[in-house]
Structures are given as structure tokens and as C-alpha cells.
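> pasted the sequence and its predicted model underneath.
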Amino acid sequence: MKTAKSLEMNAILDNSIELARASLTAEQRTDGHYCYELEADATIPAEYVLLEHYLDRIDDGLQAKIGVYLRRIQGDYETCQGGWPLFHGGKMDLSCSVKAYFALKALGDSPQAPHMVRARKAILAAGGAERSNVFTRFQMALFGAVPWEACPVIPIEAVLMPDWFPFTMRKVSYWSRTVMVPLMFLASRKPLARNPRNIRIDELFRTNPAEVKDWIRGPYKSAWGPVFKVLDDVLRVAEPFFPKGSRAKAEAKARDWIIERLNGEDGLGAIYPAMANATMMFDYLGDKDNFDIAWGSVRKLLVVKEDEAYCQPCLSPVWDTALAGHALAEAGEAQAVAEACDWLIPRQELNVVGDWADNTPGTRPGGWAFQYNNPHYPDVDDTAVAAMLLHRAGDPKYAEAISRAREWIIGMQSTNGAWGAFDINNDRQYLNHIPFADHGALLDPPTEDVSARCISFLAQLGYTEDRPAIERGIAYLRETQKPDGSWFGRWGTNYIYGTWSVLCALNVAGVAHNDPMMIKATAWLLAKQREDGGWGEDNESYGDAPPGEFHGHAAESLPSQTAWALLGLMAAGMTDHEAVKRGIGYLQAVQGEDGSWKEAPYNAVGFPRVFYLKYHGYPRFFPLLALSRYKQLLASNDRVVKYGF
């Protein structure tokens, strides 16, 4: 018999869910989809400012608004020494700070302004602009701020290399491919920015760029580093003597490759760096038609508000729509879910055989991209989440889409039993040690979180013939569990994200809740709960700290990460645990009056230790999913989570 207190608590829970459901439903667009802001650090907005100066297409009003944004996110002196961090509350990053300073100076900020003085001191104290990363040095070379010798040699002839060659475009990740091909063209021709206001950043160098002798140096990540440094030295001497015929052939192939994948208003690879590089390439070639397409795709990424503006790294409508759909389905919002599913269906790629097919010939396309359109580069993670939503919606008209997604997911399983995000078996680790790859993210190897999502999808479908693929995936997850019980999160911050993803997969795949890896994982989550009942982890957990030091700890609890932890615990059969009750209480306590949640810290990652992301939609749909699932499980007899997400 329910007590008055339990009835009151149920009423409070119902009210929280209803407010969140109404808020999320109201944000659905008229055609059924969702798309929230996707924010990175100062790098992309700064690069956009510099792109306008490179092209001499300066929009002073827009640049002024971007300046407001860049000044606002400049780090404080205590944690960032006046530079810019890679994520909210993070430490100063040299390369990000160089680009932000360069952009602010370009849009008119005086070097003597207090914020510029602070930034300059921080940059010089960190070694000066000459010690910035490869992509920053390429940016500076395009403006003549450093000689091209500052950049690693990446001969465009690489696009001609056969499969047996150690380095080809087919051996690196999709994002590396789309960024590098137009960049190699630019490096081949070495154009110079128009830079109509003649903006220079000489004051950011501790050594005159003309006198720097060691642009590429250690510490190296492995014994491969010195080997590739010698190879770079050799190529630097040899490149001027490469046959002109092969260079012309390579440039033509690169141009044709880019045009084939230009992707209209959604852009090359649908990511900013590739789109910007393509824009500069077509500008150099005088190809107005393709320039207009590329430039338009870049402009589509802008977020322009009344008082400030910034440029997003890409758009996330498929991901946002699928995630919002799961939250709404859990909350019982059938109509909104149907509209979301109907929007997703025509965006499934069924015809274009993309780059992913190089290592899985015969597999038919059937995936979804992350963005509105990106047919050559569907995303395994998006595909699994979108197809799980279609499956739980239960409409027979989605059967063919689900079947094609299943076929593609199975075809994309790597030989180690796991899944990468965009490619299969993309794990030639020696390539992460070439001088160009100082970011350490040239590849797309299989990861725990993406593998968990694929297992969840296949297990949710329940086909007996898929069991071998599922078991191989589970074996991979068993091998990759950390000693403390957590799993790494490649695409979300970080161990909370990875652990939640895996627990959901193990549960729906039928792994017993008393399995040792489930017990270790839930014990880890319970140990990381904070005093306020929530969970929080910042992106320092991707850094150099000893294992465990940052796992699950941040300056504050976050609604999205609390929801992940709760979903993981509930998937592991712990709905009635006091920790789950406290976590639900935290979500209710921090819910906004409009029914949604907000969080300032970043909650995801593009490239660990290099590029981080803040999904503005995460605190909107994950807490609703957790609250609604909690309500459904309390009302059930078996407390069993039946879905893989």
C-alpha cells in the first residue's frame, strides 16, 4: 500500500517529467527534427574570423559579435593564465590561444588592451607561437606569419599511392581524409592570404620565425617519432624535385575527389576544417561555382545571436533527433516520436557507397550521418541510435530501414569484434606518429562506446543469427574494462559516458547483472556519486593524470552525466538502490522552471586532449530519459530495462 509520502513523491516525479516532456516537445521543429547548438572552443570561431580575412570577405558586424564571444570565453588568470582553454574551466591551450589572439587582433582589438596583454604573456610563457600545433602552423603559414618549413611535409602525391603503400588517404580516418586532401593542395601551391588589413602576430614569437630551426621536434610518443622526423627531413629536400607530371596528376585527382564529395550546402565531410580548406582551395583555383558552394557551407555553421556569434564545428541534427526521440518515447510522447522517425527515414543513406566500403566490400549502405547530409560518411553510432528508435517506435513501415541499418552495422564490425565510428579496421597506429599527426587523432579505431551502441542495437532486435557478432563485441568490452571497473568514453565525457553505454549494452544483450564486470562497473559508479546526489566529470580525465584521479570528478555535478550514471545503474538492475533515488532527486532539484536543464561545462569530445564539444541538447533529453525510465521501472514488476539505450 502506497503511503502519503510515496504518493507525494510520485506526483513530484510526474510533474518533473511532464514539464521536461512539454519543454522538449515544444523545441521540436515543424518537420519533426531537432538540432541544437554544438559548441567547441575558441579555435573554430577564430579560424572563421581569419578565413574572412584570408578571402577579404570581412563582415565587420559579424566579426564584432564573434569578438564578444571570444573575449567572454577567455580563461581567467588562475586556471588559464589569461589564455584560452579547450573546454569550460580547463587549462590554457597554446594553439587555441594563438588563434584566438590572432583573430581578435584581426577584428581590431589593440595589442595593448588588457585582455590581449594577458593572452600574449600566457602564449610567450608557454613557449611562443612557434611551439603551437601543426594545424595552427599551417594557419600561420597561409598568412605568411611563419615559413612553410614550419609545417610537416605532406606531399599531395599521397592521393596517388596504391593500397600497399604505408601511407594513403584510405588508411586514415574520414575526418583526416577530408581535412588533409584540400590542405595538401594548399601546401602544394602555398597561397598567401589577402589579409587586407595586414594583420601580423610577430609579438607572439619568442624566436623570429625565420630563425627557428626545430619546428618539428620531440618529445616523441614512440620510437616511430624520430623515424618519421628523418623521413620528413628527406622529403623536405626531395619534394622540389618530384616530377611535375605526377604533381599535376595528384592535384587533379585531389580536386576531383573533393568535388565528388563537396556535399552541397552541407560541405565537404560536413565538418568545418575540411569545408574551410576546400573554400581556400577553390578560391585559389578561381573556381567560382564550387567556391560559392564551399563558402556557403561554412556560413551555414554560424550561430548569430543578438549580442554575440560563433562558428560551430558541424551540425548535429540526426544525433539530436534520435536522442530526443528516445527521451520522448520513454516519456510516452508517441506523436512527437513518430514525427522524429518520419524525418529520419529519408536521411538514411541507401545508395552512395562511401569511403567506408574500402575495407568491407560487398556491404550495402544503410547508415545515417551525423549531419543533415553527408552521404559518403555515415556514422555507425548515429545509425545504431536512430535504428533503435525506429525499432522501439514499432511501426511496420520502418522495417526496411531497420533491416538495412542492421546489415550495414554487421558489415562494419572490425576484426577485433568492435566498431569504430566511420570506418572498419582503421587502426594502423604507426600513422599517429607522423609529424602531421601531433594531435594523435589521425585514425578511427574501434571504441567501447560505439561498440556498446552497436551491441545494444543488435541485441534489441533479437535475431538469433546476430548472436556471434554480439558475443564478439561483448568479448571486446570485457577486455577493455578498466581495472577500476569503468570503460573509456571516446565520444562523450568520459568514463561515466563509456560506462553507461556499456552497461546498457550488456543488459540488453543478456549479460547477468551479477557478472563480475557488471558488479565492478556499478561499484565504480556508486563510488563516484557526489554529495549532492549527482555525478560530474570534466575533460581533464582525458589528460595525463594518473588513472583514477579524474575519473568521475569535476567541479560540479552535471544533469547530463547524472542521467548517464542513473541509466547505467538502472540497466544493471539497481533501480531500487538509494543512490538512484538520490540521483533522481538531484535532477529534480536542478530542473529549470521551463522544465529543461542547463550546464556550462563541456560534455563531449571530438579528439581527446585536442578538441572538446558541448552539446547543448544533452541536458535537455538525457535527464528526461532517466526520469521517465525510473518512473516506468518503478511501475513494473521486474525492474528490467528492455531497450538498448
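Looks like it came in fine.

> all contacts plus neighbour counts: C-alpha atoms, from now on.
Will do.

> and the residue nearest to residue 470 when sequence neighbours are not counted, how far is that from residue 79?
Among residues not flanking residue 470 along the chain, residue 455 sits closest, at 5.6 Å (CA to CA, 6 or more residues apart in numbering). Applying CA to CA, to the nearest Å, the value for residue 455 to residue 79 is 40 Å.

> more neighbours: which of those two?
residue 455 (32 against 14; other CA atoms under 10 Å).

> does that one belong to a helix, a strand or coil?
helix (DSSP: H, G, I helix; E, B strand; the rest coil).

> in contact with it, which residues?
For residue 455, the contact set (CA atoms under 8 Å, 6 or more residues apart in numbering) comprises 470, 473, 474, 505, 509.

> now swap in residue 339 and tell me
So residue 339 contacts 31, 32, 33 (CA under 8 Å, 6+ apart).

> surely it is within a helix?
Yes - counting by three-state DSSP, residue 339 is found in a helix.

> now the strands: where do they sit in the protein?
38-39, 302-304, 309-311, 604-607, 611-615 (DSSP state E).

> look up how far residue 130 lies from the residue lying closest to residue 123 once chain neighbours are set aside.
Counting by CA to CA, 6+ apart, residue 123 lies nearest to residue 94, which is 6.0 Å off, once chain neighbours are set aside. Going from residue 94 to residue 130 by CA to CA gives 10 Å.

> alright, now check it against this:
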Amino acid sequence: MYLYISKRKEWRGILESRISAGITQLIEQLKQEQSSNGSWPYPFETGISTDCYMIILLRTLEIHDEILIKQLTERIMSKQEKNGAWKLFYDEGEGNITATVEAYYALLYSGYYSKKDLQLRKARKYILTNDGLDNVHMLTKLMLAMTGQLKWASRFPVPIELILLPPSFPINFYSFSVFGRANMAPIMVLADRKFSLLTDKSPDLSGLYTRGDEQSDNEPIYSKHTEEWRSLYTTIEKGIKSLIGLPSYIHKLATEQAKQYMLARIEPNGTLLGYFSSTFLMIFALLSLGYSKKDPIIIKAVNGLKSMKCEIKGLTHIQYTTANVWNTSLISYALQEAGLSPTEQVVNKANDYLLSQQQYKYGDWIIHNPTSSPGGWGFADKNTLHPDVDDTTASLRAIARNVQNSQTARQSWERGVQWALSMQNDDGGWPAFEKNTNSKLIHLLPIEKADFLLTDPSSADLTGRTLEFLCAYTNLSKNHAAIRKGIGWLLKNQEKNGSWYGRWGICYIYGTWAALTGLRSAGVQESHPSIKAASKWLLSIQNPDGGWGESCRSDSNQTYIALEASTLTHTAWAIDALIAVSDKPTVTINTGIHYLLDHLYLKDWKTDYPKGQGMAGDFYIHYHSYRYIFPLLALAHYRNKYGPHF
């Protein structure tokens, strides 16, 4: 017995030493990579799409930035598979038709590759084998139409006059999410005017149709119309006809309002709400309205997109947006959870940066939340009028320990907490950007991925993390109506297998981690059936090596699909969730901890595997900061909860 106890103490001592060493290593790594302004500008990596579109944009505008164009082609080519295709993630299969078409088009348009090159001949073969241009995503078809490669459909599913309908109408412009509006405003202008622009450098993609040599006049750019949609379209038409004025006047007024909507939401760096896609579309929309290619607004927008350039493994990438605020809020919080004082320089600088990023302007969120005042945080460092709930609660966690000693932090805290609370949806959950923008009518629109592009529903990840923040960091009673409603939403929306779907991450592990930590902070006991079911599910999907991993295919399939390999981030989420529901370290938790410690600095495809998503099946995000943040949190929470000797 003495020998057993002795060996157990020795093992505990070794684990304690390894955890402390791991935490120290991660802290030092983060300290070294903090920028001079206190933020962490880790890349927001989203595959090759933005690199392709940047080349297409520059060539269309006849901005011959050859250094940048050549750099972007190098990164695009580095991602090509042996079969000629491009993928969005490692285990996607043979390739992704949309990504391959975008790459093929951009490489040809760059002028540095021709159809005769072996790499492009292989890409062309893959495209034709997989239904060609007929099979790409709707947004890519729109890009092809506006650059003269596809014919516009006879009518767009959303007429531009919709922008004039009042918010009281069953479906109106503000039924869409703010992200949806930012993209839809320029799309409606372009589709209405059926604008396209060819240059003397435009490639000829006509040979990539698989249903004949040319696109059929009746071939829709959009997804198929349904009877429900036809009924809804009739309702919209009736609403438009009820507007006072001649049709020509109404049309002109709608076009002007769409233009003003875009111009009023240009950020200081020239981009439309800080997003690549909306800015790209805005530039073409303005061209369709008669703006010159050299107009200052267009030149500033292009420079804004260029400013989002970063370097990854020696190659140039144009980010979809920047993630400085998100990175910094999470890292500051993780460092403090790991034992650093808010007065230490690295944390103090980070929190000063975060305080400078709080937003005091009224954004579109006020439409559905008219009684609240500004006080949220946005995702990107250049964002001034587009806050979101996730960044707000993350930033508030980071500055929480400053509140008692700083009047500035206290004022920011109070505004931020009130704004986050005010954003709760009527169903009890929390959205990302705007409340109550999940109209069932939106799902009837024949627009591909409309549920991701145009809606902002309550989600388990946002609701769980908001609950965790409110219960762990504020003095709000756990019997408060907002807390009870949030708990109710999570319990109601749990999957049958015990997991939760996370809208903004990959996917079920992510949602389950957020939901479990939120419910436990809100006082839901370990013995609750919901907690037990979620814990059982996490235990059932642990890999033999002690880690966890989930495929990006989970989001498209709407069910958990194992990655068949473990990743640092998925493992950290699972461990952190299990720590929240276990009073003592279990074998499952300990094997997960050992996986993290054994792989902290491993660099392979699993490290680069996307952990975030924005549009199932089409848009995935590799957060370069996550490999440090979430392992650090899991190790710190293990040590904090189970004591110095575990």
C-alpha cells in the first residue's frame, strides 16, 4: 500500500511539473508574439478564395500590382492537390469544385499561367469531371456573372425595391442579418442592372460549361424556386406595388437607398463593414452605378482590402477580415486564468488595447434593439460600428479584473454588460450580431445557404458563453429572467445524442463545450440529465490517443463526424467542458491533458485544420491563435480546479 501511494504521489508530481512547464511555455510564446499596440494580430486564414478574388478584382480594375498578384498566385499554387483540385479542408475528399474554379479563373486572369500549363490542365479536367461552372456556389456564380463569364438570370430572387419596405412588413431588408444586408445590398444593385465588366485580360471560361458550349439563357444563377417562394415573391411584389409613386420613381429611389446603405457603412479603412466579400461586391456595385475605376472611394476600398494582407509560412494571404480584437480578448483572459496579474505588462497592454476598441456608435443592431445604448466590441481592429455578442463578452472577461481599480474600465464594463444583456433573443438564446433576425420566411428564399448568409439565430456557442460570462463575472442573480431563459433555450436545443451544434465553430464539440460551461456556471448540477448526456457523449468520442477531433463535414451533414485524428483545439474544448462537470480529475480528463502536453508544439495538417466556420460547406477558418489559447485555458482550469497537487 505504501509503495502504491508513493508511486501515485510521484505520478502526480510529474503531471504537476509537466502542466506547469506547459503553461509557462505557452505564456512565453504569447508574450513574444504580442504586438507593440498590445494586440495579437494572428492570421484569420480562410483558404484561397480571397486570394483568388483579389487577383480578379485588381485585374478588372486594371490595377497592375504585379508584386502582390504574383505573391497571391504562389500561395494559390501551393495549395493545389495532385489531382489538380483545391480543397477547403484536409478530409474533404478529392477536392472542392467552387475553390477549384476560383483558383483556375484567378490564375488565368493573373497572366502568369495559361491553359496549356500542366497544373491548369489538371484543374480543368477536375472542373469538367465535376459539372463545371454549373456546380459552383451561388456567390461564385455572381462573381462570374459580374466579370462577364456567366449570364445573369432573368430576375434575382430579391428585387431591389425590397429595400424600401418598412420593418413592419412580413419580410423586409432588415429581416436579413447585418452580414446578409452588407452582401445583399450590392448584390441587389448588380443583379438589377445585370452588370458585367470584361477587360482585355479577361480569360475565356466558356469551355467549362458541362451542359453545352454556352450557359443556357434559362440557367438560373440561384437555387431552384419553390411553390412557397413563388407565393412569398407575390407577397413582396404586392408590398412593393403598395408603395406610393410611379414604378420608375420607386426603382430609382430603391437604387439610391441601396447605394447610400453601402456608403454609410464604410469603415475608416475603406471596407464595407470590414469584410472582404461585401467590399468586393460594393466595388462592382459602385462601378455599375457609374463610378470610375479610379474613384477615391473605390481606390480606398481596394487599399483597405490590401491592408488585410498577412504572411503565412512565407506566403501572402488576403484575410477575409482581421481578428485582432477576438485574438486579444481571448488571450488576455487565458493569460489571467493561467495566473498572470492584470497589472503585468503583457495583460495591461492587451486590456488597454481592448478598452480603446469599445464601440460608441449606433450600428444596425439598433433596428431590432431600439432601447439599448452602444457598448459592444467588434471582431476586427478597424471595425467601429459592427459589434457582436461574442467579442463583447470575451472583452469583458479580459477586463473583469480591472473593474475595481479603474474608473475607465468600470464605465466600459457597465456599458458592455448592458449591451450584451440587451441582445438576448426573444426565444431566450443569444445571436452573434443582431437580435430576432431569424425569420422563417428567409428560409424560403431560393438563395443557396440563405440560412447562413441571411440569418443570425440563437446558437449554443453564443448562448453558452454569454451565460458563462454573466454567471461567473457579474453579480446577476442566477434566478434572473435572462439567465433562466438562456438555460431554457440550451436545454430545449440539445441534440438527441447529448451534444449541441456550434454555429461559429467546428462544430458539435465546440457547441457542447460552450453549452456545458455555460450551464454549469448558471448552476445546473452535474446530476442533471442534460449535463450527464453531454458528458457521456464527449466520453464516447474520445480518440485512442486521448485527444478529440471533429471533421468540417459535421456542419454540412448536421451530425457529428469524427476527424479520425486529434487536434489541440478540439481536445482542449472537450477537456475544458469535462473539467466544468467533474469535481475530480478522471482518467478521460487526464489522458486528454497528456495528449495536450505531448503535442503542444507539433506542426502538421492537424494544427492547420479549420476550427471555425461561417457558411457550412463553403467557408472555413483556421484561427492561428487557437493552438495556444485553448490548451492554455484547459491546462490552467485543470490546475486551478484540482489544486496544486491534483
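Perfect, thanks for sending it. These numbers come from a predicted model, not from an experiment.

> any chance you could compute the TM-score here?
Once superposed, chain against chain, the TM-score is 0.90 (TM-score structural alignment, normalised by the length of structure 1); 622 aligned residues with a CA RMSD of 2.7 Å.

> tell me which of the strands of structure 1 sits most buried.
strand 309-311 (a mean of 25; mean count of other CA atoms under 10 Å).

> what's that strand packed up against?
Other helices and strands packing on strand 309-311 of structure 1, by 3 or more CA pairs under 8 Å, 6 or more residues apart in numbering; DSSP states H and E, are helix 43-55, helix 60-72, strand 302-304.

> distance to residue 534 of structure 1 for these - can I get that in JSON lines?
What follows is those, written out as JSON lines (distance: least, CA to CA, whole Å):
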{"stretch": "helix 43-55", "distance to residue 534 of structure 1": "31"}
{"stretch": "helix 60-72", "distance to residue 534 of structure 1": "28"}
{"stretch": "strand 302-304", "distance to residue 534 of structure 1": "31"}
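
> most tightly packed of those?
It is helix 43-55: most buried of those by mean count of other CA under 10 Å, with a mean of 23.

> mean shift between that helix and structure 2?
Helix 43-55 of structure 1 differs from its equivalent in structure 2 by a mean of 1.1 Å after superposition (mean CA distance after the TM-score superposition for structure 1).

> what helices or strands is that helix leaning on?
helix 60-72, helix 94-106, helix 272-285, strand 309-311.

> may I see those organised as a markdown table, with distance to residue 353 of structure 1 added?
Formatted as a markdown table, the helices and strands packed on helix 43-55 of structure 1 follow (distance: least, CA to CA, whole Å):
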| stretch | distance to residue 353 of structure 1 |
| --- | --- |
| helix 60-72 | 38 |
| helix 94-106 | 36 |
| helix 272-285 | 20 |
| strand 309-311 | 30 |
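
> who wins for proximity to residue 395 of structure 1 among these?
Closest approach to residue 395 of structure 1 among these is made by helix 272-285 (36.4 Å; CA to CA).

> on that earlier part again, residue in structure 2 paired with the residue nearest to residue 123 of structure 1?
Superposed on structure 2 with TM-score structural alignment, residue 94 of structure 1 falls opposite residue 97.

> which position in structure 1 aligns with residue 399 of structure 2?
Looks like residue 399 of structure 2 aligns to residue 390 there (TM-score structural alignment).

> ah, wrong one, I meant residue 437 of structure 2
Under TM-score structural alignment, residue 437 of structure 2 pairs with residue 426 in structure 1.

> and that match, how many neighbours?
The local packing of residue 426 of structure 1 (other CA under 10 Å) involves 23 other residues.

> what do you get for residue 358 of structure 1?
Counted with other CA under 10 Å, residue 358 of structure 1 comes out at 15.

> nearest residue to the equivalent of residue 180 of structure 2 over in structure 1 other than its sequence neighbours?
Aligned counterpart of residue 180 of structure 2 in structure 1: residue 176 (TM-score structural alignment). What sits nearest to residue 176 of structure 1 in space, not counting adjacent residues and going by CA to CA, 6+ apart, is residue 442, at 5.7 Å.

> quick check: that neighbour touching residue 170?
No - with contact defined as CA atoms under 8 Å, residue 442 of structure 1 and residue 170 do not form a contacting pair (11.5 Å).

> quick one, which of those two is more surrounded?
residue 442 (25 against 19).

> what's near enough to touch the more buried one?
172, 173, 176, 431, 432.

> what sits against the counterpart of residue 126 of structure 1 in structure 2?
Matched by TM-score structural alignment, residue 126 of structure 1 corresponds to residue 130 in structure 2. The neighbours of residue 130 of structure 2, taking CA under 8 Å, 6+ apart as the test, are residue 97.

> nearest residue to residue 607 of structure 1 other than its sequence neighbours?
residue 441 (6.3 Å).

> I figured that neighbour hits residue 434, correct?
No - look at residue 441 of structure 1 against residue 434 with CA under 8 Å: they stay out of range, at 11.1 Å.

> residue in structure 2 matching residue 330 of structure 1?
By TM-score structural alignment, residue 330 of structure 1 lines up with residue 337.

> burial of the residue mapped onto residue 557 of structure 2 from structure 1, as a residue count?
Aligning on TM-score structural alignment places residue 557 of structure 2 opposite residue 544 in structure 1. Per other CA under 10 Å, the neighbour tally for residue 544 of structure 1 reads 10.

> identify the residue of structure 1 aligned to residue 618 of structure 2.
Looks like residue 618 of structure 2 aligns to residue 610 there (TM-score structural alignment).

> can you tell me which helix in structure 2 is longest?
In structure 2, assigned by DSSP state H, the helix with the most residues is helix 2-32.

> any buried residues in that helix, and which?
15, 16, 18, 19, 20, 22, 23, 25, 26, 27, 30 (16 or more other CA atoms under 10 Å).

> could you dump these into TSV with distance to residue 106 of structure 2 added?
As requested, the buried residues of helix 2-32 of structure 2 are exported to TSV (distance: CA to CA, whole Å):
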residue	distance to residue 106 of structure 2
15	51
16	52
18	48
19	47
20	48
22	43
23	43
25	41
26	39
27	41
30	36
